[in-house]
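S.K.: 3D, please:
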Amino acid sequence: MVASESTSLSEMAESAVAVALYKTAESIHAELTAIVDEYQAIETLNAATRDYLSDVSVKSQHLVDELTRLQETQKDIQPYLLRIADLEQQVAKLEHVALALDEYSRRVEDCVKRGGR
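M.R.: So this is what the prediction gives:
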């Protein structure tokens, strides 16, 4: 009976080992499947990020080009802006002179009306 018990124990041990190995294989397969799914999700996110950053890069370059064009335009019109500022100052001076002349004319007119005093 010892031999049959030994065989039975050996078969039970082999069966237990087979079950353990099967469960270990299932567990490893599930982990690998999860890792592959995560890797695919990361690849998808990386592709989306790459496309987004490419679009941002194109838009940034467009902004740089537009700002460069704007700076060149500003440089081109700067002499005109300075001339306009100078003209504004001259107009302000002319207005001041015109007001002073108008005031002087009124005093002369009042003087003439009063009889030359």
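
S.K.: all contacts plus neighbour counts: C-alpha atoms, from now on.
M.R.: Noted.

S.K.: and Glu31, how far is that from Val64?
M.R.: 48 Å (CA to CA, to the nearest Å).

S.K.: I meant Ser6, not that one.
M.R.: In terms of CA to CA, Ser6 sits 84 Å off from Val64.

S.K.: burial count for Gln74?
M.R.: Gln74: 13 surrounding residues under other CA atoms under 10 Å.

S.K.: quick one: distance of whichever strand or helix holds it to the chain centre.
M.R.: Assigned by DSSP states H and E, Gln74 falls within helix 2-113. Chain-centre distance of helix 2-113: 2 Å, with CA atoms, centre = their mean, to the nearest Å.

S.K.: I'd like the structure of this one too, to check against the first:
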Amino acid sequence: MHPRYNAIYARCARSRKPRPNPRRLQTMQSSGASSEAPPLPPRQASMGSTSPSFPPRSVSLPPDQSRLLGIAEAVAEDTLVKVAEAIRNDVTAAGDDLTVLQSMTALARDRYAEYNATAQELIAGMGKVQHTYAEMETYIDQIFDVERQVASIEQVVSELDDYTKRLEESLKRRK
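M.R.: Got it, this is the predicted structure:
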């Protein structure tokens, strides 16, 4: 795989790491779970959506139930934030995948353009070879004609050689 694609996928993997939820931290701080961190400002709505807001409580709850309700609200908020983050990461990953596909398409297009240029050069070369062969065909035919004539001359020479041998024998007998 291309190094650029590895970097994109690594970036997507890094963006999927869980992040702390500021509202959960606020709830935990208000319940006394951690007093070390400074209070965080309320979370700003991202991508045009509004954070779920709970109506004010008109009934006062006992401290245990109030604490449990706060934890439940924090867990629900944390879950919503994680789902939103997961969806955002999936959309980002899909966008990155499309970018990779566009790059791969461009590379394939360029490679096929090179193949097309090579094929056009081969076609032009074949045309030249065919033209050269057509020009040489008459010479090749003449060579074959000469070869046939040489074969017939060799046959005549062979017959003359046989005739000469017979003549020599007949002259030797007469003497």
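
S.K.: returning to that earlier point: which other helices and strands contact the helix holding Gln74 of structure 1?
M.R.: Contacting helix 2-113 of structure 1 under the criterion 3 or more CA pairs under 8 Å, 6 or more residues apart in numbering; DSSP states H and E is no other helix or strand.

S.K.: pull the contacting residues for the residue opposite Gln71 of structure 1 in structure 2 once aligned.
M.R.: Counting by TM-score structural alignment, Gln71 of structure 1 corresponds to Gln130 in structure 2. Counting by CA atoms under 8 Å, 6 or more residues apart in numbering, Gln130 of structure 2 touches no other residue.

S.K.: just say helix, strand or coil for Gly115 of structure 1.
M.R.: coil (DSSP: H, G, I helix; E, B strand; the rest coil).

S.K.: neighbours around the alignment partner in structure 2 of it, how many?
M.R.: Under the alignment by TM-score structural alignment, Gly115 of structure 1 pairs with Arg174 in structure 2. Look at Arg174 of structure 2: counted by other CA under 10 Å, it has 7 neighbours.

S.K.: cool, and Lys59 of structure 1?
M.R.: With other CA under 10 Å as criterion, Lys59 of structure 1 counts 12.

S.K.: alignment lookup: Tyr40 of structure 1 to structure 2.
M.R.: Careful, residue 40 of structure 1 is Gln and not Tyr. Match for Gln40 of structure 1 (TM-score structural alignment): Thr99.

S.K.: quick one: that match from Asp90 of structure 2, how far?
M.R.: 14 Å.

S.K.: Tyr5 of structure 2 too?
M.R.: Tyr5 of structure 2 is 16 Å from Asp90 of structure 2, by CA to CA.
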